[in-house]
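In: Could you look at this predicted model? Sequence included:
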Amino acid sequence: MATRTMAQPLHDRVIIRPVKAEEKTAGGIIIPDTAKEKPLKGEVIASGPGKKDEPVSVKPGDNVLFTKYAGTEIQVEGENYLIMRESDILAILN
């Protein structure tokens, strides 16, 4: 399924759709909204071309792990996204 992007990021920026926060623990305890941690994983929706000498190494569809306070949160058509620099991405998950 092709994903329609709402914008094209510039330079070394990427747009990421974060995964949903866990609602319950493994033991079945419901986690209240105030105690939920910010997700650290997400899917790349769009990526910029990169810097002059460094192309971006992630592509749309990649699942990534990023730093806790990375990116700027935006909301488009009721869905939450993050825009961040590629350097805030720690790993590409398989």
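Out: Perfect, I can see it now.
In: going forward, measure contacts between C-alpha atoms and count neighbours the same way
Out: Fine.
In: which SSE is the residue nearest the centre of the chain in?
Out: Nearest to the geometric centre of the chain sits I16, at 2.9 Å (CA atoms, centre = their mean). Assigned by DSSP states H and E, I16 belongs to strand 13-18.
In: any residues touching that strand, and which ones?
Out: 9, 39-48, 50, 80-86 (CA atoms under 8 Å, 6 or more residues apart in numbering).
In: and the helix or strand that that strand is followed by, what other elements does it pack with?
Out: Next helix or strand after strand 13-18 toward the C-terminus (DSSP H and E): strand 41-47. Packing partners of strand 41-47 (3 or more CA pairs under 8 Å, 6 or more residues apart in numbering; DSSP states H and E): strand 13-18, strand 63-66.
In: which of these sits most buried?
Out: strand 13-18 (a mean of 24; mean count of other CA atoms under 10 Å).
In: another structure for you, compare them:
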Amino acid sequence: MKISPLADRVVIKMVEAEETTKSGIVLASSAQEKPQVAEVLAVGPGGMVDGKEVVMNIKVGDKVIASKYSGTEVKVDGEEVLIVRQSDILAIVED
């Protein structure tokens, strides 16, 4: 199944938390932080939203940080994804 977001919506999938620290210590699952970085899977076309023109600055493949309690969780082909507004994306992560 494919999801095509409308207007200023973006489909993101949370990136798995790292299981080891930079120094090589393996973390138990209870000690791991909830992932904050997500990968963009699909981007809406933008356009007129609430009477204002919205230009989409996010593209598929970007790694982003979104607001903690934003969006709608949806299960697609057994994977959990999140649909958020572009305005709920706080930053683009660059490696």
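Out: Good, I have the coordinates. None of the values given here were measured: they were computed from a predicted structure.
In: hmm, back to that, can you list the helices and strands packed on strand 41-47 of structure 1 in TSV and add distance to A26 of structure 1?
Out: Shown next, in TSV, are those (distance: least, CA to CA, whole Å):
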stretch	distance to A26 of structure 1
strand 13-18	21
strand 63-66	21
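In: Among these, single out whichever gets nearest to V76 of structure 1.
Out: strand 13-18 (10.9 Å; CA to CA).
In: corresponding residue for I3 of structure 2 in structure 1?
Out: By TM-score structural alignment, I3 of structure 2 lines up with A7 in structure 1.
In: mind listing what the nearest residue to its match once chain neighbours are set aside touches?
Out: Counting by CA to CA, 6 or more residues apart in numbering, A46 is the residue found nearest to A7 of structure 1 once chain neighbours are left out, at 8.0 Å. With contact set as CA under 8 Å, 6+ apart, A46 of structure 1 has these partners: 5, 7-9, 14-16, 59-60.
In: ok, A46 of structure 1 to L65 of structure 1 distance?
Out: Here the distance between A46 of structure 1 and L65 of structure 1 works out to 15 Å (CA to CA, to the nearest Å).
In: now swap in A91 of structure 1 and tell me
Out: Applying CA to CA to A91 of structure 1 and L65 of structure 1 gives a distance of 5 Å.
In: Please apply the same query to G71 of structure 1.
Out: 12 Å.
In: The residue nearest to the centre of structure 1 matches what in structure 2?
Out: By TM-score structural alignment, I16 of structure 1 lines up with I12.
In: I31 of structure 1: what's it in contact with?
Out: Going by CA under 8 Å, 6+ apart, the list of residues near I31 of structure 1 reads 22-25.
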